[in-house]
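Visitor: Just to be clear, the model below is a prediction. Sequence and coordinates:
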Amino acid sequence: MSSRTSMYNKNDKEIFVSVIVPVYNSAETIDRCLLSICNQQYGKLEIIVVDDGSTDNSTKIISKYLDGAPTVSLIKQENSGSFNARCTGIQHARGKYIAFVDSDDWIDGSMISNLVKHMEDCDLLSSGFFRDARIVTDHLSEGMHYVDNEDFWKNYLISESDYEDGIIGGLTNALWCKLFKRELCLKVINKRLDVSAKINEDFYFLLLYLCECKKIKVTYESYYHYINNPNSITQKVYFDFLRDYTEIFYSIIDKTKGYEFADVIRKNLIRRFLYEISVWGTQYMGAGIIDYSKVFQLSFPNLDSLNNKNVVLYCEKEVWSCFDYISENHRDINVVAIISSSLNVDTYFGIPVVNLQELSRISCDFIVLTMGDEDLANEATKELCQMGIEDNKILRRPPILKNLLAEILLSDA
């Protein structure tokens, strides 16, 4: 280790950056990870490794970095997840800024020095990263962004683009391609983030951190190398998927009470989580674990009252599951037309697909709004009323609540 020790500036008393590395059974990758951090061109840093109850040789490999390298420290704790491991690291950090590196990954030698250059006059810096030799960047433009406005929260939480590379809204969910201020990190963990969820914890922390910010900066420069770990929770069937999403959702609502843009966050958070559930639900929970038709059974308990009625379905992307449920379980309902911007066909299983302007020529008794997004349903209701459709002819799904999500699980039904 003597050659590696020379990379540290022992005479520099001021530690600007703390690099926190949560570790759990990472014997195959931790050496490469720590070596890449030790090889940083930036001398003013400390490395805090938090071993989260590893049962392999991880700590043995880490220990060789402790000899002759005083800026590397090891903290051991009982297994409680990477989220809590990061919080432990924050509590022990001494740097002005904090960076996170996962034990599977590695970073370029110039990463810390280049990120620090961008941190002037901002509370958070978000950079790009490499994924399978491909660069992934945020969906926000490069440069400074002001957090204390409504448009930022709308664009951050969810955009109109399809889910791509872990980005739904403006910033990547990951903590590891960013640079944080320690004082703001401490404010976040002092909120008592007592959640047991194993997914979306990074998003949870990042959102609460943004509530403490005034300005953030985005750069498309990329120095972080993300390695896809087939053993991670995001690559496995995970049966508590909906439970964890629901826990994170309600905790965010609770922790942001009193924040100036709490209402904007709540509304757009609902849209984001509904979209994430629709995209990731089958991957995490496995085919057949979620009975999607049950969503509509629970959302529309009185569909039998529509028997022998002419009905128009007003759908978004949920058109297939809604139509399948009605055609299989309520065959006496006469679906005469479907309105859906996601269908680029003239008919769907023999049912005419129309737009709003064509609705006037359709004879129907009821229009059923199947979208779970409350804002979209409100907008659709307003448009229909402006067209002269009576309010009592418009049937809507109630918002998806915590108990409804729980009932969707077949295993808990």
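Guide: Here it is on my side, so go on.

Visitor: From here on, just use CA atoms for contacts and neighbour counts.
Guide: OK.

Visitor: all strands for the stretch 251-400 of the chain, in order.
Guide: 310-315, 334-340, 347-348, 351-354, 366-369, 394-396 (DSSP state E, counting those that start in this stretch).

Visitor: Pick the most deeply packed of the ones you listed.
Guide: strand 310-315 (a mean of 23; mean count of other CA atoms under 10 Å).

Visitor: Out of the strands of the stretch 251-400 of the chain, the one nearest Val23 is which?
Guide: Nearest of the strands of the stretch 251-400 of the chain to Val23, taken as CA to CA: strand 310-315 at 44.8 Å.

Visitor: could the strands of the stretch 251-400 of the chain go into JSON lines alongside distance to Asn200?
Guide: Below are these laid out as JSON lines (distance: least, CA to CA, whole Å):
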{"stretch": "strand 310-315", "distance to Asn200": "28"}
{"stretch": "strand 334-340", "distance to Asn200": "30"}
{"stretch": "strand 347-348", "distance to Asn200": "36"}
{"stretch": "strand 351-354", "distance to Asn200": "37"}
{"stretch": "strand 366-369", "distance to Asn200": "30"}
{"stretch": "strand 394-396", "distance to Asn200": "30"}
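
Visitor: Hmm, Asn229 is touching Asp104, no?
Guide: Yes - using CA atoms under 8 Å, Asn229 makes contact with Asp104 at a distance of 7.2 Å.

Visitor: In addition, the following structure is provided for comparison:
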Amino acid sequence: MQKKVSVIVPVYNSEKYLYDCLDSICNQKYSNLEIILVDDGSTDSSGTICDDYAKMDSRIYVIHKKNGGAHNALVAGIEIAEGEFIGFVDSDDWIDSDMYRCLVDTIGDSDLISSGIRWYGKDGTIVQTRYDALPPGIYDAQDNNTCRKFFIRDGAYEGVGVGGITNNRVCKLFRTSLVKSVYRQADQKIVNGEDFLFCFLYLLRCKTIKVIHSAFYNYRYNESSVTHNPNPRFLEERARLYDTMLSAIKDYSKDDMLYTFFQQRFLYELYSMLDYNLGINPSISFPMYRFPNEKLLSGKRIIVFGSGRCGISYIKLFLWNRLCSVVEWIDNNPSTIQIMNISPRLPNTILQTEYDYIVCAINNQNAAQNMIEQLMEMGVNRDVILWEKPINIFADVFLQSHSFDERVC
């Protein structure tokens, strides 16, 4: 007999995407589901849509409640979950039809199975697919060396995620008994970092986890999401997050090095998100990315393509170090930012500019390829277009596990 999976979906004003989300869950090839929809005080038609689906599918249970935030909505669903496993889906995303069948068939006796996640950009195309920065396999979560790698990337394996195990709860399958235990301890006042906190607390309770490099979850960029808006209470919430996590380490682990590894990871998260969440002007923020092959640019005339965080970092470092001459800064959607009297302009300005190289300032390889193709369509020679995976300065500082003397472990 199939083991029951409780799928919890917090819903708030997501009528635009809710049909896609619910259809993808109801049409799962794994049928023994308990689908819990928590309408967190939606003011659009989301609540009605949930009720309509409940009438069509007996596996669906709807909770209507006063708005209390994502964490509060999750707790409401978790409290009534009866399945052996719990999965989470955000109401503006969707999942592949074989997601829960594959996760249940693969988890075995492990307390957690973690899979990949596809990220879709504003234009609906896949920006990247993220997997855990650990090779596929079964891991002993009680082993100190292994546990540390859950939080800091293993230097022997190149992955996309910041830590060994991604923060995303939606691409994982959890055991219900452990989930209920975790959410009793989690701080409901923490909004930004709630996934980080939950996954952290859950991992500390695991005996074994399984990692697979298959992606079933489809994450949709949604500008109205709380995770894509500045949070004026960011520092306050991060302080609460830090205290909660430190307390958990003391309760569940005697490994002093895990404490240090956690501090590395926490500092990275803090520094990398500080300027955005506090609304700090990007022109005065510290550069986060560096172009890997700077020697190639020495003394050259450079056009920087991209005005996001990577582009801003490149512009600052090129200008500060006087490594090269920045003759133009371009972007398809130029912002009003100005750095040392240089502001981004539309790409067609390069037709009147003399240059040696165009440097694509973007972190994602797929996006970089699109930029390269755009430039070539404009008549730019491929040989003068440069892109390399940017060096994350903050990651180098905070996330290098080999920076510690392993002999003390």
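Guide: Arrived safely. Since the model is a prediction, treat every value here as computed from it, not as a measurement.

Visitor: Overlay them and tell me the TM-score.
Guide: The TM-score (TM-score structural alignment, normalised by the length of structure 2) is 0.66; 297 aligned residues with a CA RMSD of 3.3 Å.

Visitor: ok so, going back, more neighbours: which of Asn229 and Asp104 of structure 1?
Guide: Asp104 (22 against 11; other CA atoms under 10 Å).

Visitor: how far apart are the longest helix that structure 1 contains and its match in structure 2?
Guide: As assigned by DSSP state H, the longest helix anywhere in structure 1 is helix 262-285. For helix 262-285 of structure 1, the mean deviation from structure 2 after alignment is 2.0 Å (mean CA distance after the TM-score superposition for structure 1).

Visitor: May I see the buried residues of that helix?
Guide: 262, 265-266, 268-275, 281-285 (16 or more other CA atoms under 10 Å).

Visitor: What's the match for Ile339 of structure 1 in structure 2?
Guide: In structure 2, no residue is paired with Ile339 of structure 1, using TM-score structural alignment.

Visitor: Look up how far Lys317 of structure 1 lies from Ile339 of structure 1.
Guide: Ile339 of structure 1 is 11 Å from Lys317 of structure 1, where distance means CA to CA, to the nearest Å.

Visitor: Equivalent analysis for Ser58 of structure 1, please.
Guide: Taking CA to CA, one finds Ser58 of structure 1 at 45 Å from Lys317 of structure 1.

Visitor: Between those two, which is the more surrounded one?
Guide: Ser58 (21 against 15).

Visitor: Skipping its backbone neighbours, what lies nearest that one in space?
Guide: Sequence neighbours aside, Ala27 is the residue nearest to Ser58 of structure 1 in space, at 4.4 Å (criterion: CA to CA, 6 or more residues apart in numbering).

Visitor: what's whatever residue of structure 2 lines up with that neighbour in contact with, if anything?
Guide: Aligned counterpart of Ala27 of structure 1 in structure 2: Glu15 (TM-score structural alignment). By CA atoms under 8 Å, 6 or more residues apart in numbering, the contact set of Glu15 of structure 2 is Asp44, Ser45, Ser46, Ile49.

Visitor: which one in structure 1 is aligned with the third one?
Guide: Under the alignment (TM-score structural alignment), Ser46 of structure 2 pairs with Ser58 of structure 1.

Visitor: same deal with Leu203 of structure 2?
Guide: For Leu203 of structure 2, the residue aligned by TM-score structural alignment is Leu210.

Visitor: ok, now how distant is its match from Tyr65 of structure 1?
Guide: On the measure of CA to CA, Leu210 of structure 1 and Tyr65 of structure 1 end up 34 Å apart.

Visitor: more neighbours, the two?
Guide: In this view Leu210 of structure 1 and Tyr65 are compared by other CA under 10 Å, and Tyr65 has more residues nearby, 21 against 18.
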